[in-house]
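> quick check, what structure comes out for this input:
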Amino acid sequence: MQDWDIFCSVIDNYGDIGVTWRLARQLADEYGFAVRLWVDDLHSFARIAPGLDAGLPQQSLAGVDIRHWPAGDFPAVDAAAVVIEAFGCPLPERYLAAMLQRARKPVWINLEYLSAEDWVAGCHAMASPHPRLALTKHFFFPGFAGNGGGLLCERTLLARRDAWQADPAAQAQYWQALGVAPRRDGEWLVSVFCYESPAARQWLAAAINAAQPLCLLVPQGKVLPDLAAALGLNTLPQAGEVHECGAVRVHVLPLSDQDGYDRLLWSCDINIVRGEDSFVRAQWAGRPMLWHIYRQQEDAHLVKLEAFLQRYCAGLPERLSRQIHDLHLQWNRDQDITASWQALPQTLAAWQQHAQAWPQIQLADGDLAMRLVQFTEKQLQ
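This next block holds a predicted model:
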């Protein structure tokens, strides 16, 4: 059995661990690999994996051997045949020494952040010899369609999504369990899992006074201060609370596990998402989405956003393409999206059709795990 070690340093609470946890589970489940996942923050990890005991330094969950990555002395362990450092987190010196002890050096991969930029194709799978040690690291870039390393998607995910979306009884039971009242006439269900921003606050305030009824499903997260301000609340809303104001009713949801979040995305008409993990899962949901990308210095994030939008909107009618561009760029530039949002009913049906077709296009050349396994097998030959 091929063994893998995946290292994750949790930076923004859920994004990095979200990606590595999905990858670890998929490698163990679909390929039968022995996977160790080293994580430096088990408490954040436990919030998206409720079966995890944050107090245990070693445990097994979903077929993955989970280890706490201590801040101090790293334990003496044998290095795996394949080693992944997620998003450039530096490996412990003691583990590097263990890698050198293997008769056949491990395949060492830096799993990079997702980008749709053109330069990714030229850098994907590039080798980088270590400056001191007889080890070589390869850079693996997730990407779109045939460009780069693909996107994380389990083999059965789209079939499970289709079955869920075709089962109104299961959806009704799901909403009832969350305490969400049945949909009102003409109401849009919108999930909101984004960063705090002036654009979010302006949009919420405008939505309250708009004609279009909205039911906002808001998992606990960074947008709650904006939500409180728009609703005129003196304290942050808590999970389980329901607030109604104007055309908007808001349900604050507890942070769920990853499978539960997928069901939320599948069940909504529009999904507002953030970062990388929820961004990719919203694409697999096959529903219109608005991506709140992580802000970077000198507006580098806007370049990445525009690169994605160019791919996502390629071949679309001008009106729909402009609508999608306007919503994304205005939100991520902290501009007022009220006018663009009010125009959305005119293009929503066409956007829904595009969103449904998009996942199959992106998976035509295989998902990230498949491409990663193919790459490592070539290196191990």
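
> contacts and neighbour counts: CA atoms only from here.
OK.

> packing partners of the biggest helix by length in the chain?
Looking across the chain with DSSP state H, the single longest helix is helix 15-31. Helix 15-31 sits against strand 3-8, strand 34-39, strand 64-68, helix 277-284, helix 368-380, with contacts defined as 3 or more Cα pairs under 8 Å, 6 or more residues apart in numbering; DSSP states H and E.

> contact partners of it?
6, 8-10, 33-37, 39, 45, 48, 62-64, 86-87, 152, 154-155, 258, 275-278, 369 (Cα atoms under 8 Å, 6 or more residues apart in numbering).

> how about this one, so we can line them up?
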Amino acid sequence: MKARWDIFCSVVDNYGDIGVTWRLARQLVVEHACNVRLWVDDLRAFERMCPEIDVHLDEQWQEGVEVRFWPTEWRDTASADVVIAAFACQLPPEYMEAMAASARAPLWMNLDYLSAEEWVVGCHRLPSVKFKGVQKYFFFPGFRPGTGGLLREAGLLEQRQAFQQDAAAQRQFLQALGVFATEGARLISLFAYENAGLGRWLDVLSSDVRPTHLLVPEGRILGDVQRWLGVEGLVAGDVHQRDALTVQVLSFVRQEQYDRLLWCCDFNAVRGEDSFVRAQWAGRPLLWHIYRQDEDIHLDKLDAFLALYTAALSPAASAALIALWQAWNTDGDMAQAWKMLLEHWPEVNQHAQTWCLEQGLQADLATALVQFYESWI
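As a prediction, the model looks like this:
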């Protein structure tokens, strides 16, 4: 019989949590023939990336995944063979009792946040707490050997390479989104949290000798874009130009379309976890807006990734990339940092491709989870 998997997702950051778990659920079904129930407590956030979702249904099937609404009032539900609590969310007490009452205890895992910190390797797959005899395990995605790897569907990099080598396919895709960039313009995507440093970056882009077409999917950064433009009520489809910079707002798109948007762009500014990983698979230079945490502990995660990511760069290119990321995440001087990065663009661009291929040599996250389950049983 196929293994039964329950994935619990409590939507905290609008799209990042559900973005990761939705990708994972589909991959487990398609590539590993698992029976998957995805429990989600916010179907309206889910609907943005899967428009077929009916937010009024407690149970439905989408792309081979059984989608369940995670209710406040829990009813009797038998536990699965594998139970994943995504991003340390707390399972319903009634479900935990069902796990303990099972004839065979399930494999219970906390799928943790992505981190490049060295300690992750030592904690990956270690036992955590127990609940009435049911053992919980840590499972860490990561960039280093000895971690759970990154979400990556079979054939993804080959699809991306073929798409990036097909100028007509890219043009057709962008035109379907309403994007008609000037010939030779630098194409940048911007998906970020609110950021006080955005204006300084847009200033330098607008005064550049090379035109830039900035694509901004609907999201939290729109307020800062509006302030810089001096307009109100930006909506999808709006296009504004100031000197060398064209700003265009895009509708929120499905995950597969967002992947292709990243593949089309010369540079991708992303946020959170799901888009961060997808930007790396695009093989293009990127800028990560990490989720802010109390006492700035998120900066430790940022520094750990930068140390790993820039290790193979020349000292000057590494310093330029680090300066840009730190400026973006600490309200620094984005104008000067961007100018420094452009001085090392060929090297940084080639490195993004090399990094992508190197990460692609590791087992993907879904496969690593299945392998852990198979070794556990």
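
> if we can go back for a sec, average distance between the longest helix of the first structure and the second structure?
When the second structure is superposed, helix 15-31 of the first structure averages 0.4 Å from its matched positions, counting by mean Cα distance after the TM-score superposition for the first structure.

> so which residues of the first structure form strands?
Along the first structure, the stretches classed as strands by DSSP state E are 3-8, 34-39, 58-61, 64-68, 82-86, 107-111, 127-129, 136-140, 188-192, 214-219, 242-245, 248-253, 270-274, 289-292.

> for those strands, which one sits closest to Q283 of the first structure?
Checking these against Q283 of the first structure by Cα to Cα gives strand 289-292 as the closest, at 7.5 Å.

> quick one: the closest one aligns where in the second structure?
With TM-score structural alignment applied, strand 289-292 of the first structure matches the range 286-289 in the second structure.

> what's the mean deviation for the matching stretch versus the first structure?
Stretch 286-289 of the second structure differs from its equivalent in the first structure by a mean of 0.4 Å after superposition (mean Cα distance after the TM-score superposition for the first structure).

> now do the helices in the stretch 101-250 of the first structure.
With helices called from DSSP state H, counting those that start in this stretch, the stretch 101-250 of the first structure shows them at 120-123, 157-165, 168-178, 198-208, 224-231.

> flag every buried residue along the third one.
Put plainly, it is helix 168-178 of the first structure. Across helix 168-178 of the first structure, burial judged by 16 or more other Cα atoms under 10 Å covers Q171, Y174.

> which stretch of the second structure lines up against that helix?
Here helix 168-178 of the first structure aligns to the second structure at residues 167-177, judged by TM-score structural alignment.

> map L363 of the first structure across to the second structure for me.
Under the alignment (TM-score structural alignment), L363 of the first structure maps onto G360 of the second structure.

> same check on Q379 of the first structure?
Aligned partner of Q379 of the first structure by TM-score structural alignment: W376.

> same thing with Q2 of the first structure?
In the second structure, the residue matched to Q2 of the first structure (TM-score structural alignment) is A3.

> chain neighbours aside, what residue packs nearest to its match?
Distance criterion Cα to Cα, 6 or more residues apart in numbering; nearest residue to A3 of the second structure, sequence neighbours excluded, is C34 at 5.5 Å.

> surely that neighbour meets I7?
No: counting by Cα atoms under 8 Å, C34 of the second structure does not reach I7; the two are 11.8 Å apart.
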